[in-house]
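Q: Below is the sequence, then the predicted model.
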Amino acid sequence: MKRKNINIRKDLLYVSMCCMVTYSLSAQENITVNKGGLYIKPNTVIATYFDFSNKGTGNVINDGEFYFYGDYNNEGLFSFTTNQRTGYVVFEGSNKTIQSISGDSPSMFYDVLFNKAGGAYSFDLTNDISSQGKVNLLNGVVLMNKEQGGAFIFLKGATHINTSDKSHVDGEVSKQGNDNFRYPIGNGGYYRYAQISAPAAEADHYTGEYFLKNSNPLYPHTNKAPGIELIDTQEYWAVEQKENTQGSVLLTLSWDERTTPSALLANEAKDLRIVRWDASQNLWVNEGGIINRADKTVTTPAVVNGFGIFTLAKLTPDMDTPTEIVIYNGVTPNGDGSNDYFIIDNIQRYPNNSVRIYNRWGREIFKTTNYDSNGNVFRGYSENSANFKDGEKLPTGTYYYILEYEYTDAETPRMIKKSGFLHLEND
């Protein structure tokens, strides 16, 4: 009699069976098969060394720990008990060069660990998997094969740890929920994240993917708005808003001297910005950007309707910074006559202007046109915002501004866009 391929690593394994549902494990042809109902209780650990197949009639509820050392295929139900936080799945693939994670039915995990050293990638993902807890990308690159049905979804509250060049997702990653999120994405052996601030709604859904390749063949760099001097020729990102998602978020892209052209980082990256391919205009447009040299990031308040293809670019020096405009980014509305409102010196010279201010979650809290023309200045209260009541006092903290104004140079008008941090002390 052949030995069943199941290793009980603690003393409890509870198999739930009811009515005509059956549960079976088979070591024939080096495969572990589940055809019925399997419930793994908390504090129970099981493992399968051979390939695992959860058939269409299979129903696995994992509130314990399940280790997979061979390939994984799910055609039935694989999930955990709602509100239970003990479910843990481990993919180690010790007997495979590349561990396959496949199947036509979605798999829902709470915590999951990927731990397998390999070559270009260690895991081939063609299953739709999601996590509500912690994704530990300890070792091995996950190739997310979207064309063959793969999906890697982080649900509300889900996070990832240990992400690096040797452990990330090569392909599209989805994020659902109203959390800040840094996409654990990369390509070509490099971890090159993009990040979004918290969306407005829990149901909001954004995807992110990184490409270590020149965007020029698909999105010609000769088609660019005035002021864009040089576009990244080695990498780009796709950050998309999925159906039924509305609102806006802050978008952050990172730079890395190993992948980002050195010409873009000249002058301490002062002229580095985020640019977006505008499909309606067939043109690269400047989305602005706030430089954080310590983190090697550029952040811009990005309008959701403008999501799609992004990359980094260098602006023509001083193209977006006429010297007569001076912005004071500290606001202390305490009535002492100093910085009681958001001061933009000489903005009155350019009445065709707009000012928008966002909180740290990317939600617009103030907007106006023809700034400082009739007392319409930002004093630490919301105004003309769909997210807050007019006149609502805003908390102390860091905000972001976008200033756009029409500037005429040698009788040629053009729109200037500036963005940056704004600190509010609102006692």
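A: Sure thing, it's come through.

Q: contacts, neighbours, all on C-alpha from now
A: Noted.

Q: so how many other residues sit close to the residue nearest to G188 when sequence neighbours are not counted?
A: Distances taken as C-alpha to C-alpha, 6 or more residues apart in numbering place L212 nearest to G188, at 6.3 Å, with adjacent residues excluded. By the criterion of other C-alpha atoms under 10 Å, L212 has 18 neighbours.

Q: where's L212 relative to L272, distance?
A: 19 Å (C-alpha to C-alpha, to the nearest Å).

Q: Over to T86?
A: 44 Å.

Q: What of L38?
A: Counting by C-alpha to C-alpha, the gap from L38 to L272 is 54 Å.

Q: do T245 as well
A: In terms of C-alpha to C-alpha, T245 sits 29 Å off from L272.

Q: okay, these two: which has more neighbours?
A: Ranked by neighbour count (other C-alpha under 10 Å), T245 and L272 place L272 first, with 28 against 17.

Q: Enumerate every residue touching the nearest residue to that one once chain neighbours are set aside.
A: Spatial nearest neighbour of L272, chain neighbours left out: K314 (4.7 Å); criterion: C-alpha to C-alpha, 6+ apart. Residues in contact with K314 (C-alpha atoms under 8 Å, 6 or more residues apart in numbering) are 228-231, 264-265, 271-273.

Q: Including secondary structure and distance to G103, could those residues go into TSV?
A: Compiled in TSV, the contacts of K314 are given as follows (DSSP: H, G, I helix; E, B strand; the rest coil; distance: C-alpha to C-alpha, whole Å):
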residue	secondary structure	distance to G103
I228	strand	45
E229	strand	47
L230	strand	44
I231	strand	40
L264	helix	43
L265	helix	44
D271	coil	47
L272	strand	43
R273	strand	41
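
Q: dropping in the other structure now:
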Amino acid sequence: MHVHILLLLFALNLQAQTALFNSGNIRIHDQGQIGFHTNLINNASFDQNLGLAGFYGNNSITISGAFIPIFYDTEISNDKGVLLDTGVSTVNNTNFIIGNFITPRPQQDLYYNFMEDAFYVGENGSSKIAGYAAVNNQQNFTFPIGDDEQLRPLILNSNDTNTFAKCAYYFESAASPPSFPQIFDLSKKPRTIGEISSTEFWHLEGTIPSTVSISWNARSNIAAITGDAMNIIPVGWSITGRTWVNLGVTALSGDLAMGFLTSDSFIPNDYAIITFASVATPKEILTLDNYLVTPNSDGINDWLYIPELELSNDDTLRIYDRNGLLVYSENNYTNGFTGFANSDNIIVNRKIGLPSGVYFYLIAMKDLNLNYQGFLYLKR
């Protein structure tokens, strides 16, 4: 026979909230319910539960103690929230009505844990996990996480079952996060990455190759990193490389005010945090140097080679001597300058090649709307 328990616990002292102290004599049986209106101090095993454990009322509730309680169904309807000073696990359903399960972000070993078949309903901006959520033995999972104000989920799709994965959202600058134990230099990045968000980031742990889907909204201030939503990319701080890495994009939709993206596959534990960045524009990526041309058939600098021109499909190169006389021109340059003039201008001793000295170049990459100028030294 199933035992039905309905236990309603109220704080009677308005100055100092009371607590339920579990020393091992509580169990929720099938179809049973226990309603917490006060703190729970769990100092004994509390893991053979069925039925519903609910957290209610208008006063903040704290769960603490030496043992992690494991509930079957869990419900929260408390606008002040439930603070976890010890972890909580749930076996079946979590029903978010109002109020957050709150974990102190500096204590990353405290989290609300969804076990193998656990799921949730009702998550929203005022009811979610404000801090760390974890999952056991699930391959794909959407973490119902955020901060005090907003729901900012991360969708994890893994190649295999995650024995354990964990995630939290931070509405903080990665350059100086007050509640994360590390700072991240936003300038440590390859040239192909443009501006990196200083507004928000996610901390994700996991060992299985996975893709993630994350979204942005007006508060994300995406306009600070790009003027075109199609240039948004996910980036992660490489733990071994100590630099930002483009995690790749397989899906992207939205505008500067709202949208989402899905990354390429990566191993979460390779990266300390994840956030948004922009793809660097060609103008940010490309810098042209000064060049040396030594056409002596030794295989080194025998012709003018400008590798950046391979990024353009509509370029022009013009070379002038120090007197401003055009000596060489080519559209869609293909490494043709070897020290000989090809212009129609009058060139002294054209057949033996241009004399050694300084020459100036002008390059236009018309399709990229880029223009460059510099000099080259021709040495025979």
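A: In hand now; what should we look at? Computed from a prediction, not measured in an experiment: that's the story for all the values here.

Q: And the TM-score between them?
A: After superposition, the two chains reach a TM-score (TM-score structural alignment, normalised by the length of structure 2) of 0.65; 272 aligned residues with a C-alpha RMSD of 2.8 Å.

Q: which residues touch the residue mapped onto the residue nearest to G188 of structure 1 from structure 2?
A: If you follow L212 of structure 1 across to structure 2 using TM-score structural alignment, you land on F171. Applying C-alpha under 8 Å, 6+ apart to F171 of structure 2 gives the contacts 147, 199-201.

Q: Highest neighbour count among those?
A: Counting by other C-alpha under 10 Å, top hit in the contacts of F171 of structure 2: F201 with 23 neighbours.

Q: What's the match for it in structure 1?
A: Per TM-score structural alignment, F201 of structure 2 is aligned with Y236.

Q: which of the contacts of F171 of structure 2 does structure 1 keep?
A: Here is what carries over to structure 1 from the contacts of F171 of structure 2, by both residues aligned by TM-score structural alignment, their matches' C-alpha atoms under 8 Å: 147, 199-201.

Q: How far off centre is stretch 251-270 of structure 2?
A: Distance, stretch centre to chain centre, for stretch 251-270 of structure 2: 8 Å (C-alpha atoms, centre = their mean, to the nearest Å).

Q: Now do it: everything it contacts.
A: 204-218, 221-223, 227-230, 233-234, 238-240, 247-250.

Q: Tell me the buried residues within those residues.
A: Neighbour counting by 16 or more other C-alpha atoms under 10 Å classes 204-216, 221-222, 229, 233-234, 238, 247-249 among the contacts of stretch 251-270 of structure 2 as buried.

Q: In strands, which of those fall?
A: Per DSSP state E, strands hold the following members of those: 204-205, 210-216, 233-234, 238, 249.

Q: Need the max-distance pair from these.
A: Spanning the widest gap among these are W216 and S238, at 22.1 Å by C-alpha to C-alpha.

Q: Find me the equivalent region of stretch 166-178 of structure 1 in structure 2.
A: Against structure 2, stretch 166-178 of structure 1 falls on residues 126-138 (TM-score structural alignment).

Q: So what touches that stretch?
A: Contacts for stretch 126-138 of structure 2 (C-alpha under 8 Å, 6+ apart): 79, 96-105, 108, 110-117, 141, 143-151, 161-169.

Q: so who does the residue nearest the centre of structure 1 touch?
A: By C-alpha atoms, centre = their mean, structure 1 has its centre lying nearest to Y183, at 3.7 Å. Contacts for Y183 of structure 1 (C-alpha under 8 Å, 6+ apart) come out as 173, 193-195, 208-209.

Q: For those residues, give me CSV that also has neighbour count, secondary structure and distance to S164 of structure 1.
A: Shown next, in CSV, are the contacts of Y183 of structure 1 (neighbours: other C-alpha atoms under 10 Å; DSSP: H, G, I helix; E, B strand; the rest coil; distance: C-alpha to C-alpha, whole Å):
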residue, neighbour count, secondary structure, distance to S164 of structure 1
V173, 21, strand, 15
Y193, 22, coil, 10
A194, 25, strand, 14
Q195, 20, strand, 15
G208, 24, strand, 16
E209, 24, strand, 15
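
Q: Which of the residues you listed sits closest to F421 of structure 1?
A: Among these, Q195 lies closest to F421 of structure 1 (C-alpha to C-alpha), at 17.1 Å.

Q: how far away is the equivalent of that closest one over in structure 2 from F101 of structure 2?
A: Aligned counterpart of Q195 of structure 1 in structure 2: I155 (TM-score structural alignment). Using C-alpha to C-alpha, I155 of structure 2 is found at 19 Å from F101 of structure 2.

Q: K283 of structure 2: neighbour count?
A: So K283 of structure 2, with other C-alpha under 10 Å, has 11 neighbours.

Q: So it: helix, strand or coil?
A: helix (DSSP: H, G, I helix; E, B strand; the rest coil).

Q: Am I right that it is in contact with N371?
A: No. Counting by C-alpha atoms under 8 Å, K283 of structure 2 stays clear of N371, with 9.3 Å between them.

Q: isn't I402 of structure 1 right next to I416, touching?
A: No. Counting by C-alpha under 8 Å, no contact exists between I402 of structure 1 and I416, whose distance comes to 10.4 Å.

Q: residue in structure 2 matching D128 of structure 1?
A: Looks like D128 of structure 1 aligns to G87 there (TM-score structural alignment).

Q: same thing with A266 of structure 1?
A: Taking TM-score structural alignment, the alignment pairs A266 of structure 1 with G227 from structure 2.

Q: Doesn't that match lie inside a helix?
A: No. Assessed with three-state DSSP, G227 of structure 2 is coil; it does not lie in a helix.

Q: ok, so what distance separates it from N221 of structure 2?
A: From G227 of structure 2 to N221 of structure 2 the distance is 11 Å (C-alpha to C-alpha).

Q: show me the contacts for the closest residue to G206 of structure 2 other than its chain neighbours.
A: Nearest residue to G206 of structure 2, sequence neighbours excluded (C-alpha to C-alpha, 6+ apart): A165, at 4.6 Å. A165 of structure 2 sits next to 134-136, 204-207 when contact means C-alpha under 8 Å, 6+ apart.

Q: can you put these in a markdown table and add distance to L311 of structure 2?
A: Converted to a markdown table, the contacts of A165 of structure 2 look like this (distance: C-alpha to C-alpha, whole Å):
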| residue | distance to L311 of structure 2 |
| --- | --- |
| A134 | 44 |
| V135 | 44 |
| N136 | 46 |
| L204 | 35 |
| E205 | 37 |
| G206 | 37 |
| T207 | 37 |
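
Q: Tell me which two of the contacts of F171 of structure 2 sit farthest apart.
A: Across the contacts of F171 of structure 2 (C-alpha to C-alpha), the longest gap, 12.7 Å, separates D147 and T199.

Q: How many residues are close by the residue nearest to E149 of structure 2 when sequence neighbours are not counted?
A: Of all residues beyond its chain neighbours, the one nearest E149 of structure 2 is G125 (6.3 Å), with distances taken as C-alpha to C-alpha, 6+ apart. Residues near G125 of structure 2, counting by other C-alpha under 10 Å, number 19.

Q: Please consider this matter closed, and thank you.
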